[in-house]
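Visitor: Sequence and computational prediction follow.
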Amino acid sequence: MSGVFSSAAPATRRARKRRLRRYGWNVVGLLLFVILVFPVYWMVTTSLKPDSEIIGATPTWFPFHPTIRHYRDAIARPYFWEDVKNSLVVVLASVLISMVLAFLAAVALAKYRFSGRKLFILLMIGILMLPQVGLIIPLYVVLARYHLTNTLNGVILTYFTFVLPFAVWTLRGFILGIPKELEEAAMVDGSSRLGAFVRILLPLVAPGLVATSVFAFVTTWNEYIFASVILSDQSNQTVTVWLSYFYGTSRNTDWGALMAASTLTAIPVVVFFLLVQRRIAFGLTAGSVKG
């Protein structure tokens, strides 16, 4: 009996240590969650506070007298709806065209062997390693030569420089994780190569396309530097550039309207994420099976 109790004691201690370790990681995760969510919470609550609570010496953690006046002021600012439309045009065009081109390029890189394939992959990785800020001047010079500055088409072409390489690399890793035996089995059953591509490969790669499109959507919607340099006409700018006009000096910044405008700018990203969130987790993990 003494041997049984002596062997059970270490097992109990190990179980207790595992529980403590799990609780510790849960606390760390909760703290990280609070740190990440707090700026968003502060932005939304500030947009609902009256000016007296925003500029008061004592911070208020919750709007005791909520108001939507700041949202009305933000929407009433000039060029709001025009710039929202411009952002939607730029983002949708960039995402749709990038996904089509990236998918075709990823299939070619994953399924076929051709001369220059490895060099193409190395160049694509090199482009991903370049800082985006370093590309502004050469891209602007090229766009100016073809009279594409201050146009939405110029912004769309510029966004391809950092959306396409990442999308191709991500989708290639996802396609490599799909067994080629599935396509071969479909072709043995009488399906053509195009039919196997449409019926087998395309449905399986759909989660990867969704996960990659989320990255493309968020990146292009929130992009500011390229849009602010290329677009000079306020009626032709994106919503992130429009948002920058809210910020003035420290004495005359309308913080309530600024937070309301920031919240409005973030809504399309949240809506798009909620629409496709079911496929995101699987697409991100499956796309990293093979590189």
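Guide: Happy to help now that I have it. Small disclaimer: the values here were computed from a predicted structure and weren't measured. Numbers count the residues shown, from 1 in each chain.
Visitor: contacts and neighbour counts: CA atoms only from here.
Guide: OK.
Visitor: Report the next helix or strand after the longest helix along the chain in sequence order.
Guide: Longest helix of the chain, by residue count under DSSP state H: helix 2-48. Where DSSP states H and E defines the elements, the next helix or strand beyond helix 2-48 is helix 51-54.
Visitor: let's bring in a second model and compare:
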Amino acid sequence: MTVSKLSTAPDRGKSPRRATLGSRIGLPAAVIGLLLFTLFPVYWMVSTALDPKASLRGSDVLPSGISFEHFEFVFDKGNFGTYLLNSAIVGLATIVAAALLSLFAAIAVARFKFRFRTSVLIMILIVQMVPLEALVIPLFIQMRDYDMLNSLLGLSIVYIALSLPFAIWTLRGFVATVPKEVEEAAYIDGASWPRMFWSVLLPLVAPGLVATSIFAFITAWNEFVFAYTFMKGSDKYTAAVGIYQFFGENSTAWGPVMASSTLVTVPVMIFFVIVHRKLGSGLAAGAVKG
């Protein structure tokens, strides 16, 4: 028995070392592989946009050179500056309106008890599950009846409606985490409801408001189907639709396509970098109910 214990003791001592060595090598390798898999499409997009011979690049990893002629082309010939401005207008309107409406709706369903409250929450979930493609024709007919086709205002209203279900459901969790005693203490100190909302409730749910605003902005900035269907004039196209003009029937101008795609991606990346800390804390806070 003693011999067998002594013979097996070294094997037990080696296994943790092997596991530690494997984790030291395997984890960094997995992270590097994931980063390469994630960042390579971004590299390919930017390098192709800067490649003066983008249409002849093929599968070459490195571009033939660096030039900004494709960016100049999309602004001069492709009118892409107008498309970016249209997307910015629609995105800003969507963020402001969706944030305000979803916040007040979330307060209503989280704080007040009224008839059909549960039914309203279930309807919000059902609307969120409906595929966007199924809403194109009904919304098109509705916008046509209201004479709001080919209008940035009409498109903004559609994006606001698409953003509200997710925003209301998410903000409801943030409002529910705020103890009612905090609001009652403000009332005892003599604060009115608007004063309590501005000084107490709004700062506490601000991270959730940032998270839902990012979702609303990305929805409005990257959406293609509704913008392409509702807009008749090319001067009202958004940036996502503006990229489509560089795709021909028999050929594709890959340089302008990648240049315009880079221009569409950069604002989203900048916006995300600015608010990513509040986004992370907001999503974590919304997942816990106090």
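Guide: Thanks, I have it. Since this is a predicted model, take the numbers as computed values, not measurements.
Visitor: And the TM-score between these chains?
Guide: The TM-score (TM-score structural alignment, normalised by the length of the second structure) is 0.89; 287 aligned residues with a C-alpha RMSD of 2.6 Å.
Visitor: What helices and strands are in contact with the longest helix of the first structure?
Guide: In this structure, helix 2-48 of the first structure packs against helix 69-76, helix 255-286, with contacts taken as 3 or more C-alpha pairs under 8 Å, 6 or more residues apart in numbering; DSSP states H and E.
Visitor: Now do it: distance to the chain's middle.
Guide: Chain-centre distance of helix 2-48 of the first structure: 28 Å, with C-alpha atoms, centre = their mean, to the nearest Å.
Visitor: neighbours around residue 155 of the first structure, how many?
Guide: Residue 155 of the first structure sits with 26 neighbouring residues when counted by other C-alpha atoms under 10 Å.
Visitor: I meant to write residue 41 of the first structure there.
Guide: For residue 41 of the first structure, the number of neighbouring residues by other C-alpha under 10 Å comes to 14.
Visitor: same check, this time on residue 75 of the first structure
Guide: Other residues close to residue 75 of the first structure by other C-alpha under 10 Å number 15.
Visitor: That one and residue 220 of the first structure: what is the separation?
Guide: 22 Å (C-alpha to C-alpha, to the nearest Å).
Visitor: and what of residue 104 of the first structure?
Guide: Taken as C-alpha to C-alpha, the span from residue 104 of the first structure to residue 220 of the first structure is 21 Å.
Visitor: Which one's more surrounded, the two?
Guide: A direct count of neighbours by other C-alpha under 10 Å for residue 104 of the first structure and residue 220 places residue 220 higher, at 24 against 15.
Visitor: Next, the contact list for the more buried one, please.
Guide: 90, 91, 94, 159 (C-alpha atoms under 8 Å, 6 or more residues apart in numbering).
Visitor: The last one contacts residue 95, doesn't it?
Guide: Think residue 159 of the first structure. No: counting by C-alpha atoms under 8 Å, residue 159 of the first structure does not reach residue 95; the two are 9.4 Å apart.
Visitor: Compare the two (neighbour count), which wins?
Guide: It is residue 95, of residue 159 of the first structure and residue 95, that has more neighbours when counted by other C-alpha under 10 Å, with 25 against 22.
Visitor: correct me, but that one touches residue 216?
Guide: Yes: using C-alpha under 8 Å as the test, residue 95 of the first structure is close enough to residue 216 to be in contact (5.9 Å).
Visitor: Give the equivalent position in the second structure for residue 20 of the first structure.
Guide: Under the alignment (TM-score structural alignment), residue 20 of the first structure pairs with residue 22 of the second structure.
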